[in-house]
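Undergrad: my questions concern the predicted model and sequence given below.
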Amino acid sequence: MTSTLSHNVFDAPEKPLVGDRPRPFGDTTAWDPMTATLIYGEHEAVLVDALTTEAEAEALAAWVALHHRDLTTIYITHGHLDHFAGLTVLKRHFPAARCVTAPGAAELAAKQPVSVYRKLLPGQLPAAITLPEAYDDDVLTLEGHELRIIEQGHTDAVDSTSLHVPSLDLVVGGDVLYNRCHQYVAELTPEILENWLAALDRLAALNPKVAVAGHKKLGAPDTPEAIDWTKRYLTDFAQLKQETSSDGELFEAMTKRYPGWAAHQSWLMFGFG
């Protein structure tokens, strides 16, 4: 007999970038606030994403331990370093947990510019970076329940994935989904935009009651409305990029259209520079 599943979301606040910072417009640059999601049954648990800094990962590990479950798996939604650098710390606390991701995401993880991240967040990353292993199946299991891996293609990152837990009416969007938080759109092209919107429609078609974004403003509810907010942000960015004549003008236009959204910094739009 299967047990009843539950979930909790760990919210990590935004982090100031105190190293060599890319193209600043406006305020001091910062890294987006982030989430990690614990899905757990009566005895076991699966953690989705591992955060970035050593301090964040230590706090996350202590939070996971408070649930008094056997952490069997850490699943990484995509290959951006900010979602898996904390694996080193988590493996220290939970050495039996397997650390996995989709094959394409594993390839991207292995190519991450760790030295760039260390310049942006000096002294904050683990000394050694643990890479997630490629996982070839499209389903994880937890006490008889399916956690379904959804291949999403190129959205925030190439070979992104989301996770669907039907028994909880839950989607963990990874960076396919943002929630009241400015998005990483430096790689956006018309083709990527089309795929990203289709990926969001894929999440909406599941009719989730809970939708957890990879990056979200602290205090924002994990509601499916975030799917529409993400779509609107993407289409607005694409429109304003056509209507403005410089990076600075585009930055100001998006700031005006989305006041109060978290961590609006120029590197999110224009890359590391």
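TA: Arrived safely, thanks for sending. Here the structure is a predicted model, which is why all the values come from computation and not from measurement.

Undergrad: please make it C-alpha for all contacts and neighbour counts, starting now.
TA: Noted.

Undergrad: helix or strand right after the helix or strand hosting Asp201?
TA: Secondary structure from DSSP states H and E places Asp201 in helix 190-204. Next in sequence after helix 190-204, counting helices and strands by DSSP H and E, comes strand 210-212.

Undergrad: over to Glu146. Which of the three states is it?
TA: strand (DSSP: H, G, I helix; E, B strand; the rest coil).

Undergrad: pull the number of nearby residues for it.
TA: Neighbour count of Glu146, defined by other CA atoms under 10 Å: 15.

Undergrad: mind listing what the nearest residue to Val9 once chain neighbours are set aside touches?
TA: Computed as CA to CA, 6 or more residues apart in numbering, the closest residue to Val9 that is not its neighbour in sequence is Thr37, at 4.5 Å. Applying CA atoms under 8 Å, 6 or more residues apart in numbering, one finds that Thr37 lies in contact with His7, Asn8, Val9, Phe10, Leu47, Val48, Asp49, Val172, Val212.

Undergrad: recalculate using a threshold of 6 Å.
TA: Asn8, Val9, Leu47, Val48 (CA atoms under 6 Å, 6 or more residues apart in numbering).

Undergrad: ok, now Ile74?
TA: Listed by CA under 6 Å, 6+ apart, the contact partners of Ile74 are Val46, Leu47, Val48, Cys99.

Undergrad: Three-state assignment for the last one, please.
TA: When classified by three-state DSSP, Cys99 comes out as strand.

Undergrad: how near is it to Arg257?
TA: Counting by CA to CA, to the nearest Å, the gap from Cys99 to Arg257 is 39 Å.

Undergrad: confirm for me that Ile149 is in contact with Val165.
TA: No: the criterion here is CA atoms under 6 Å, and Ile149 misses it with Val165 at 9.1 Å.

Undergrad: against that first model, consider the following:
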Amino acid sequence: MIDDNTDPNLGQVLINRYRLAELIGQGSMGKVYRAEDQLLGGVTVAVKFLAQTLLSEKMKMRFAHEARTGAQLGQRSLHIVRVLDYGVHRNEAPFYVMEYMEGKNLSDVIAAQPLGINQFLRLMRHMCLGLECAHQGIKIDGKHCQVIHRDIKPSNAFVISDPSLGTLAKVLDFGIAQFLSDTTESNQTGSFMGTLAYCSPEQIAGKDLDNRSDIYSLGITMFEVLTGHIPIQAETNSIGSWYHAHRAQVPKTFTQVAPRLQIPASLNDLIM
């Protein structure tokens, strides 16, 4: 919950259906609200708005792609957040409606302490299943396109407790995803998008990517989830410094970072 009683959007009803009840998240890309679906008797949903500062045609198109990706992938995988609807408020601000989830992102979960092996294996398997679904691709304008997430990190996995299925992890935020097909043109924008500590060197360099870039980011995520530390550290928080670190630095080992951690050799080899 975010304390923001002055938000003018609270109480508004979108497309005669979704009443905004509470601001629950915000960042540079926009805001997320808890809302009530009045058409379905007040069922709780989440609504994500694109930030007012990003209302260019290019960003609106990217936002619509994000919604469409979430709708298709969320229908196919339990481990990707489901997008349920899309619209434009007052002919200007685009939004999309998601399933409402009560839980924490994985970054907050491990802030207290790293995961134990059993919980690690369960949640990482869920992330892998979600990513596998994305990498298998979706249909966009009649073309089959592989989806590369490009921002895999602990804060983009959400952990919930499902009454029937137990603890689940879901992949979030396909906002900067890249869509690949045999005929598609490069989707690079000329400016870096991603999170430097988790990015593959080819992503930082602006090169064409495939699913291996997400797998690299997943490896760093796995290391951090088990130890509370990332295996690579740049000297400064600049693009050049992080590029050099990812490309040339020897990653720290589990023994160096968490000498008391005991994990199977096969898991160590998999992550490294």
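TA: Done, it's in. These figures come from a predicted structure and were not determined experimentally.

Undergrad: can you calculate the TM-score here?
TA: After superposition, the two chains reach a TM-score of 0.28 (TM-score structural alignment, normalised by the length of structure 2), with 133 aligned residues with a CA RMSD of 6.5 Å.

Undergrad: looking at Cys99 and Arg257 of structure 1, which is more packed in?
TA: Cys99 (25 against 12).

Undergrad: quick check: the gap between that one and Asn179 of structure 1.
TA: Separation of Cys99 of structure 1 from Asn179 of structure 1 (CA to CA): 26 Å.

Undergrad: what's the closest of the contacts of Thr37 of structure 1 to Met269 of structure 1?
TA: Of all these, Met269 of structure 1 sits closest to Val48, with 25.6 Å by CA to CA.

Undergrad: residues contacting the closest one?
TA: Val48 of structure 1 neighbours (CA under 6 Å, 6+ apart): Ala36, Thr37, Ile74, Tyr75, Ile76.

Undergrad: what is the burial count for the fourth one?
TA: By that I understand Tyr75 of structure 1. Neighbours of Tyr75 of structure 1 (other CA under 10 Å): 26.

Undergrad: follow-up on the earlier one: what's the ChimeraX line that selects buried ones from the contacts of Thr37 of structure 1?
TA: To isolate the buried subset of the contacts of Thr37 of structure 1 in ChimeraX, counting by 16 or more other CA atoms under 10 Å, use the following:
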select :47,48
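
Undergrad: which ones among the contacts of Thr37 of structure 1 lie within helices?
TA: Among those, DSSP state H puts none in helices.

Undergrad: tell me which of the contacts of Thr37 of structure 1 fall in strands.
TA: Among the contacts of Thr37 of structure 1, the members found in strands (DSSP state E) are Asn8, Val9, Leu47, Val48.

Undergrad: including distance to Leu203 of structure 1, could those residues go into JSON lines?
TA: Supplementary listing: those in JSON lines, determined by distance: CA to CA, whole Å:
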{"residue": "Asn8", "distance to Leu203 of structure 1": "19"}
{"residue": "Val9", "distance to Leu203 of structure 1": "18"}
{"residue": "Leu47", "distance to Leu203 of structure 1": "20"}
{"residue": "Val48", "distance to Leu203 of structure 1": "17"}
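
Undergrad: from Leu84 of structure 2, how far out is Pro93 of structure 2?
TA: To be clear, residue 93 of structure 2 is Ala; Pro isn't right here. Noted for Ala93 of structure 2: a distance of 17 Å to Leu84 of structure 2, by CA to CA.

Undergrad: rewinding a little: buried ones in the helix holding Asp201 of structure 1?
TA: Taking 16+ other CA under 10 Å as the criterion, helix 190-204 of structure 1 shows Ile192, Leu193, Asn195, Trp196, Leu197, Ala198, Ala199, Leu200, Leu203, Ala204 as buried.

Undergrad: out of those, which comes closest to Arg232 of structure 1?
TA: The closest of the buried residues of helix 190-204 of structure 1 to Arg232 of structure 1 turns out to be Leu197 (CA to CA; 9.5 Å).

Undergrad: ok, for the closest one, nearest residue in space, not its chain neighbours?
TA: Nearest residue to Leu197 of structure 1 in three dimensions, chain neighbours excluded: Lys231, at 6.2 Å (CA to CA, 6+ apart).

Undergrad: tally of neighbours for that neighbour?
TA: For Lys231 of structure 1, using other CA under 10 Å, the count is 21.

Undergrad: and what of Ala112 of structure 2?
TA: Ala112 of structure 2 has 9 neighbours, counted by other CA under 10 Å.

Undergrad: show me what contacts it?
TA: Neighbour list for Ala112 of structure 2: empty [criterion: CA under 6 Å, 6+ apart].

Undergrad: hang on, isn't Ala134 of structure 2 packed against Cys145?
TA: No: counting by CA under 6 Å, Ala134 of structure 2 does not reach Cys145; the two are 9.4 Å apart.

Undergrad: so these two - more neighbours on which side?
TA: Between Ala134 of structure 2 and Cys145, Ala134 has the larger neighbour count (other CA under 10 Å), namely 28 against 21.

Undergrad: where does the more buried one land in three-state SS?
TA: What three-state DSSP gives for Ala134 of structure 2 is helix.

Undergrad: which residue is the nearest non-sequential neighbour of it?
TA: Ala134 of structure 2 sits nearest to Val147 (CA to CA, 6+ apart), 5.1 Å away.

Undergrad: quick one: residues contacting the nearest residue to Ala169 of structure 2 once chain neighbours are set aside.
TA: Excluding its sequence neighbours, the residue lying closest to Ala169 of structure 2 (CA to CA, 6+ apart) is Val159, at 4.5 Å. Val159 of structure 2 is in contact with Gly103, Lys104, Asn105, Leu168, Ala169, counting by CA under 6 Å, 6+ apart.
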